[in-house]
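In: I would like the atomic coordinates for the input below:
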Amino acid sequence: MKKSNYAITMISLTLIIALGLGSCCSPKQQNIQKEVFGTLSTGETVDLYTLTSTTGMKVKIMTFGGALVAIETPDKNDSSTNVILGFDNLSDYENNRVFFGALIGRYGNRIAKGKFTLDNVDYQLVTNDGENHLHGGEKGFDRVVWQATPIENAEAPALKLSYLSPDGEQGYPGNLNVTVTYTLKGNDLHLDYEATTDKATPINLTNHSFYNLAGEGTILDHELTINAAAYTPVDSTLIPTGEIVAVEETPFDFNTPTAVGARIDSVEGGYDHNYVLNTGEGLQLAAKLKDPKSGRYMELLTTQPGLQFYSGNFLDGTQSCGQRVYNIHTGLCLETQHFPDSPNQPQFPTTILQPGETFQSTTIMRFGVHK
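Out: Okay, here's the model as predicted:
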């Protein structure tokens, strides 16, 4: 009888320990961590989520602007560092609107003079880039606090962000429901965008991360490949002229790996141009970026028709993070998108979302190392 009670007790203890370990050490709980990042001047609390993959890659996302704060990946010597530009405190994000890592909308890039006509109605958006509308206006999606829902998964932790953009916000028609889900699968970071509306409205969603695969210094020696035979030239205010021009035999040709700085002096003001991707239906390779020194590379896959390549021309050293000072060309952007000013350019792919439709797009940042 004593032996039987002892056996039952040991079984019970084993179950309790197993359940206890399961509740505190489960991979589902370990690979998503939440902390308070700070408080905005409006009094809103901003949370920071850290996703950790099965390979050890870490991605940090805050609810202000739905922004990527850090992407930590190893180099050829297995030394990890943050490969995107950002700040280490919330106040710098609030007071320096440089779009570091942020979600952009309703309309990424520019709309000429903030004007467009839709269904015989003229709309005037907020203008915040000279006479043009840029990245959603004065209060784009990068300036709002998104609602976050962590999705625990032992193999692929995810964070779903949601925002309701009300009818008339920054001049746009319709109540727009937007969700963006970040999913970390191994060394792949997936961004899945969805949106619905109750009135026809333009939409162009993207992420505005600044990449530096070395973690410091200039990106001029990074090797860039862009899968595009053409680009859209712009006027002096960076609005497309409407032309689609071949990149062959121009400084805009990155169809073979080319150092970012190899021909940048031939482009007035540096690169800030939309590329017409050679992509068909579904997810396709848009670009590849490699840092020869660290061995890190990133492949960018997307379902979108365009890619904005921006060489960090307006970084001027007034922003910094710790010892990292963000001077010109210390980061570059590769923004998957529709074309700029599409609501005024009928020859470009349409960006109008209709009621009853669902906007969907996917972009994947795939990181690796050449040893």
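In: Could you use CA atoms for every contact and neighbour count after this?
Out: Fine.
In: which other helices and strands contact the longest helix anywhere in the chain?
Out: Taking DSSP state H as the criterion, the chain has its longest helix at helix 2-25. The criterion is 3 or more CA pairs under 8 Å, 6 or more residues apart in numbering; DSSP states H and E, and there are no helices or strands that helix 2-25 contacts.
In: here's the other one to compare against:
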Amino acid sequence: MKQVTVKNKHLSLEVLEYGAIIRKLKFRTRANSWTDVNVSLESTQDYLNDTLAIGACVGRYAGRLSGGNLELDGKYYPLTHTEGITLHGGDRGFSRQYWNLQSATESPEKSEVTLTYRSGHLEEGFPGILDVTVTYTLLENVLIIRHEATTDRPTVVNLTNHTYFKIDSQPLISHYQLQINALNRAETNSRRLPTGQLPGVASTTYDFLEERPLGDFKMDTPFLLDSNRDFAARLTSAVSGIRLTVHTNQPGLVVYTPEGFAGICFETQNLPDAPRFDHFPDARLNPGETYVNESHFVFESLR
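Out: Coordinates of the predicted model:
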């Protein structure tokens, strides 16, 4: 399994060709110490058996699609599914594929890793040959993740990165301060599928409009981001003094805090099951168009 490590003065990044996985991400604090800021597995081989898409590029459609099929232009495409749910692109999706490591460059200011993957027509049931590029850029104290995709026929695309952030060495993350600039969330049912309702978050347990402790509240929650936002989300640890701020061009943010280990995912993306709902942001990609998901993860040392 090929891997590459690049760094600049502020960040160090290790990427695997398998799943385009971010395996190691380190941030250099004001105290001049390199601090791990993501959850990683012990061995590269452990990722072959991972079921949580740790650090991976997720697609062709991140999140859940319902019904076991996709309807486009009056035609139905059977999708790989489990009990009617296609999760993160199907059985393998993009997170369990070997990508092509195209290039890796390094300099004190800017370092970059680029990987590509071609998803064949009807792979996991999705129409169209999809050519995907993911570029990881270290620009000063910012990790930029840019997904791009083109297709030879109409399809749907929703890509994201599935890194679990952990910005200190404590065994729990309940003390993290969290802020999310989203006035609404996508309501989900017992199967974590959107109902189509977009209730407001104000004065509910999902209200992180003002920074507050995460606590023991577990989320696998799609938020519809405020179009006038300064940023999508912000996470701060008083223990390490590290703050992570997330910016994205995407309309949605899925915040996921799994059971079993301490970490938090900020999945910048479209809303799950968007093709089922006309009032959700459009997930369609046509020939001649380029899908772009660009997200910036800004790390700061507050002391």
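In: Just give the TM-score of the two.
Out: In this superposition the chains share a TM-score of 0.96, using TM-score structural alignment, normalised by the length of structure 2; 302 aligned residues with a CA RMSD of 1.5 Å.
In: Tell me how far K3 of structure 1 lies from L13 of structure 1.
Out: Distance, K3 of structure 1 to L13 of structure 1, by CA to CA, to the nearest Å: 15 Å.
In: Show me which of these two is the more surrounded one.
Out: L13 (12 against 8; other CA atoms under 10 Å).
In: which residues touch that one?
Out: Not one residue lies near L13 of structure 1 by CA atoms under 8 Å, 6 or more residues apart in numbering.
In: and the gap between it and L19 of structure 1?
Out: 10 Å.
In: quick one: the strands in the stretch 151-300 of structure 1?
Out: If DSSP state E, counting those that start in this stretch is used as the criterion, the strands of the stretch 151-300 of structure 1 fall at 158-165, 176-185, 188-197, 201-202, 206-207, 210-211, 223-226, 228-232, 245-246, 258-259, 272-277, 284-290, 296-302.
In: how far out from the middle of the chain is the first one?
Out: Put plainly, it is strand 158-165 of structure 1. With CA atoms, centre = their mean, to the nearest Å as the basis, strand 158-165 of structure 1 stands 14 Å off its chain's centre.
In: Over in structure 2, find the residue span it aligns onto.
Out: Counting by TM-score structural alignment, strand 158-165 of structure 1 lines up with residues 112-119 of structure 2.
In: can you count the residues close to S12 of structure 1?
Out: Residues near S12 of structure 1, counting by other CA under 10 Å: 12.
In: how close does it sit to G242 of structure 1?
Out: 73 Å.
In: same question, G215 of structure 1
Out: According to CA to CA, G215 of structure 1 and G242 of structure 1 sit 37 Å apart.
In: Which one's more surrounded, those two?
Out: Neighbour tally, G215 of structure 1 and G242, criterion other CA under 10 Å: the higher count belongs to G215, 21 against 18.
In: aligned partner of the more buried one in structure 2?
Out: For G215 of structure 1, the residue aligned by TM-score structural alignment is S169.
In: gap between its match and L41 of structure 2?
Out: In terms of CA to CA, S169 of structure 2 sits 15 Å off from L41 of structure 2.
In: quick one: contacts for the counterpart of V69 of structure 1 in structure 2?
Out: Matched by TM-score structural alignment, V69 of structure 1 corresponds to R23 in structure 2. Shown in contact with R23 of structure 2 (CA under 8 Å, 6+ apart): L13, E14, V15, L16, V39, S40, L41, G55.
In: which bit of structure 2 covers stretch 12-30 of structure 1?
Out: The aligned range for stretch 12-30 of structure 1 is empty, by TM-score structural alignment.
In: buried stuff in that stretch?
Out: Within stretch 12-30 of structure 1, the residues that count as buried by 16 or more other CA atoms under 10 Å are P27, K28, Q29, Q30.
In: So which residues of structure 1 form helices?
Out: Shown for structure 1, the helices assigned by DSSP H span residues 2-25, 27-30, 90-95.
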